[in-house]
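Participant: the sequence isn't on hand, but the structure is:
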């Protein structure tokens, strides 16, 4: 894997951490997620008009990814109903790299070398270490099997749409077109949340609309970079590097939100950096 591809994926991870921090600090996270989805739809609509259609054989993957995203939002919402963000998020993201690598091996025939699997393991360990105190506090405060189950379900959905989009974008013949249609079809997510939160949306201040839609633009850019990288690198490796967003989010929380223990998070960052190096030098 070239340094250029690694830098693209790490940039996407950082951008993901930024929009995730926007959602995390929102008073109403569901409404903010709806605005983030709308931030995908607006540029996506313009792009589908201007760009050619992706190859027909890739369109079932776009539709499948949209359906999986519905499951993802449902699982995530239920997980947050039973557990804190700081408990649910590291579990959901931590299991994704190994799952995507496994699915890619089964469905796409991508077999990663042992060194890359070691890098995935280090990244997953770093994700858990970065939020260890939150995870332990969650267990001690009575977060039960429901939160754990929904968090694992969320991670399963993330791995499913990661595989689906990784296969679909390779068939599309045009990464930008595939990206545009995936963004535009967030219309269904934005519309569903908009209907449920229509009274709340009517009372929102313009600043909240701007922040939410801006977060969507950041999110869309982040995922576009990941889709681009999936054309050139194994899906399991891309997913593992992508999940370094957790440590970026942890650093944002420590520096700007005054959360967490810097020694533990520095240790997690070292583990994840080691994982990135192992993956980058093995492919």
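Facilitator: Good, I have the coordinates. Keep in mind that what you see is a predicted model, and the values were worked out from it rather than measured.
Participant: when you work out contacts or count neighbours from here on, use the C-alpha atoms and nothing else.
Facilitator: Fine.
Participant: what's the spacing between residue 93 and residue 239?
Facilitator: Distance of residue 93 to residue 239, computed by Cα to Cα, to the nearest Å: 10 Å.
Participant: please disregard the earlier target; I meant residue 162.
Facilitator: 8 Å.
Participant: overlap in contacts of these two?
Facilitator: Counting by Cα atoms under 8 Å, 6 or more residues apart in numbering, the contacts common to residue 162 and residue 239 are residue 100.
Participant: just the buried residues of stretch 102-111, please?
Facilitator: 102, 103, 104, 105 (16 or more other Cα atoms under 10 Å).
Participant: now do the host helix or strand of the last one: distance to the chain's middle.
Facilitator: Right, residue 105. Using DSSP states H and E, residue 105 falls within helix 96-107. Helix 96-107 has its average C-alpha position 16 Å from the chain's average C-alpha position, going by Cα atoms, centre = their mean, to the nearest Å.
Participant: just list what it packs against, helices and strands only.
Facilitator: helix 114-130, helix 145-172, helix 235-242 (3 or more Cα pairs under 8 Å, 6 or more residues apart in numbering; DSSP states H and E).
Participant: most tightly surrounded among those?
Facilitator: helix 235-242 (a mean of 28; mean count of other Cα atoms under 10 Å).
Participant: now do the following helix or strand past that one: which elements does it pack against?
Facilitator: Using DSSP H and E, the helix or strand that directly follows helix 235-242 along the chain is helix 245-255. Judged by 3+ Cα pairs under 8 Å, 6+ apart, the packing partners of helix 245-255 are helix 3-24, helix 114-130, helix 262-282.
Participant: one more time with 6 Å, if that's ok
Facilitator: helix 3-24 (3 or more Cα pairs under 6 Å, 6 or more residues apart in numbering; DSSP states H and E).
Participant: between the next helix or strand after the helix it packs on and helix 3-24, how many degrees?
Facilitator: Moving toward the C-terminus from helix 3-24, the next helix or strand (DSSP H and E) is helix 29-50. Here helix 29-50 runs at an angle of 130 degrees relative to helix 3-24 (axes from the mean of the first three to the mean of the last three Cα atoms, to 10 degrees).
Participant: and residue 131, how far from residue 65?
Facilitator: Taking Cα to Cα, one finds residue 131 at 29 Å from residue 65.
Participant: can you check residue 190 too?
Facilitator: Taking Cα to Cα, one finds residue 190 at 15 Å from residue 65.
Participant: cool, residue 186 as well?
Facilitator: 10 Å.
Participant: list the contacts of residue 37.
Facilitator: Contact partners of residue 37, counting by Cα atoms under 6 Å, 6 or more residues apart in numbering, are 186, 190, 216.
Participant: included below, for side-by-side comparison, is a second structure:
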């Protein structure tokens, strides 16, 4: 028996919390590129442990898996660079808020997977709320920070669409997800070890708790999302996932000492309104 949409939506909201937490762990790290590599390394180990016990993805999904690998590596490297020059509470909403609109438009035009008018209005409202939180910010310490955030939004939208289709074709979304993390970890560590092997080992030893929690968080978060995309329209799940910004601004305020401005509070209220609209949409 398929789970109810309420259960699916609730699971995606839980994944949003995990997503905000692992992004905050990178932002709070003294060496953001090494933290990103450490997190993907932990995710790789979890994937290696879990994959022997799961059915393998169908062959039709492997081209999507390889395309996702390229996009996921680009995403992680951009995240580490962006958080060096912007606040989490500024760049995170811009990255995550622009992507669902792109996903919704491409889904409607090319995948015939468009939400109904009510759900589409909810998606647009969520994106408006997220952008309201992020765009008024001025905590950007380099002129290219917002450009990089918008570029990463395109990468996020691309891997969301690729993995949404790939997970459906795989007939095994859990193993599809773990293969992503296994391959991503191999590539990320392979790119880092030749030049910074000692630094990476010392970083992981000194920050093993944050790295471990981040690795577990990213696997749980993305695993839930890909599972949900096999049961509901990709655009709706992509928009719901970005409610992680609510958790992100709270984490940035409570733990990273970033300002919680009136504009960000107003944007959070608009975002919640969008979630309610999605829930009530036929």
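Facilitator: That came through fine. The structure presented is a predicted model; accordingly, all values stated were derived computationally and were not measured.
Participant: any chance you could compute the TM-score here?
Facilitator: With the length set by TM-score structural alignment, normalised by the length of the second structure, the two chains reach a TM-score of 0.90; 278 aligned residues with a Cα RMSD of 2.1 Å.
Participant: ok so, going back, which one's more surrounded, residue 190 and residue 65 of the first structure?
Facilitator: residue 65 (23 against 20; other Cα atoms under 10 Å).
Participant: could I get the contacting residues of the corresponding residue of the second structure for the more buried one?
Facilitator: Structural correspondence for residue 65 of the first structure with respect to the second structure (TM-score structural alignment): residue 68. Counting by Cα under 6 Å, 6+ apart, residue 68 of the second structure makes contact with residue 159.
Participant: centre of the chain to the helix or strand containing residue 68 of the second structure, how far?
Facilitator: Using DSSP H and E, residue 68 of the second structure sits in helix 62-85. How far helix 62-85 of the second structure lies from its chain's middle: 10 Å, per Cα atoms, centre = their mean.
Participant: between that helix and helix 145-170, how many degrees?
Facilitator: 160 degrees.
Participant: buried sites along helix 62-85 of the second structure?
Facilitator: Result for helix 62-85 of the second structure [16+ other Cα under 10 Å]: buried residues 62, 64-73, 75-85.
Participant: can you check stretch 22-36 of the second structure too?
Facilitator: Under 16+ other Cα under 10 Å, the buried positions of stretch 22-36 of the second structure are 22-29, 32-36.
Participant: corresponding residues in the first structure for that stretch?
Facilitator: Taking TM-score structural alignment, stretch 22-36 of the second structure hits residues 19-33 over in the first structure.
Participant: distance between the ends of that stretch?
Facilitator: 10 Å.
Participant: what packs against the helix of greatest length in the second structure?
Facilitator: For the second structure, the longest helix by residue count, based on DSSP state H, is helix 173-206. Packing partners of helix 173-206 of the second structure (3+ Cα pairs under 6 Å, 6+ apart): helix 32-50.
Participant: what angle sits between the helix it packs on and helix 173-206?
Facilitator: Going by the same axes, to 10 degrees, helix 32-50 of the second structure makes 130 degrees with helix 173-206.
Participant: mind checking how far helix 32-50 of the second structure is from the chain centre?
Facilitator: Chain-centre distance of helix 32-50 of the second structure: 15 Å, with Cα atoms, centre = their mean.
Participant: cool, and stretch 223-234 of the first structure?
Facilitator: 13 Å.
Participant: so which bits of that stretch are buried?
Facilitator: 223, 224, 225, 226, 227, 228, 229, 230, 231, 233, 234.
Participant: so of those, which ones are in strands?
Facilitator: Among those, no member is found in strands (DSSP state E).
Participant: next, format those residues as CSV and append distance to residue 8 of the first structure.
Facilitator: Formatted as CSV, those follow (distance: Cα to Cα, whole Å):
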residue, distance to residue 8 of the first structure
223, 11
224, 10
225, 6
226, 7
227, 10
228, 9
229, 7
230, 11
231, 12
233, 11
234, 14
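Participant: can you tell me the SS state at the closest residue to residue 233 of the second structure other than its chain neighbours?
Facilitator: Of all residues not flanking residue 233 of the second structure in the chain, residue 113 sits nearest, at 6.0 Å (Cα to Cα, 6 or more residues apart in numbering). Three-state call for residue 113 of the second structure (DSSP: H, G, I helix; E, B strand; the rest coil): coil.
Participant: so what corresponds to residue 113 of the second structure in the first structure?
Facilitator: By TM-score structural alignment, residue 113 of the second structure lines up with residue 110.
Participant: distance of that match from residue 187 of the first structure?
Facilitator: Distance from residue 110 of the first structure to residue 187 of the first structure, by Cα to Cα: 33 Å.
Participant: repeat that for residue 252 of the first structure.
Facilitator: When distance is defined by Cα to Cα, residue 252 of the first structure is 29 Å away from residue 187 of the first structure.
Participant: likewise residue 151 of the first structure?
Facilitator: In terms of Cα to Cα, residue 151 of the first structure sits 24 Å off from residue 187 of the first structure.
Participant: do the same with residue 127 of the first structure
Facilitator: Relative to residue 187 of the first structure, residue 127 of the first structure is positioned 31 Å away (Cα to Cα).
Participant: equivalent analysis for residue 35 of the first structure, please.
Facilitator: 11 Å.
Participant: so these two - more neighbours on which side?
Facilitator: In this view residue 35 of the first structure and residue 187 are compared by other Cα under 10 Å, and residue 35 has more residues nearby, 28 against 21.
Participant: excluding its backbone neighbours, what's nearest that one?
Facilitator: Using Cα to Cα, 6+ apart, the closest residue to residue 35 of the first structure is residue 212 (4.8 Å).
Participant: does the one you found touch residue 36 like I think?
Facilitator: Yes - with contact defined as Cα atoms under 6 Å, residue 212 of the first structure reaches residue 36; the gap is 5.1 Å.
Participant: higher neighbour count, those two?
Facilitator: Shown here are residue 212 of the first structure and residue 36; by other Cα under 10 Å, residue 36 has more neighbours (30 against 25).
Participant: need the contact list for the nearest residue to that one once chain neighbours are set aside.
Facilitator: Nearest residue to residue 36 of the first structure in three dimensions, chain neighbours excluded: residue 216, at 3.8 Å (Cα to Cα, 6+ apart). Taking Cα under 6 Å, 6+ apart, we find residue 216 of the first structure in contact with 36, 37, 39, 40.
Participant: now with 10 Å, please.
Facilitator: Listed by Cα atoms under 10 Å, 6 or more residues apart in numbering, the contact partners of residue 216 of the first structure are 16, 19, 22, 32-43, 183, 210, 222.
Participant: with residue 9 of the second structure instead?
Facilitator: 15, 225, 228, 232, 236, 237, 240, 241, 275, 278, 279.
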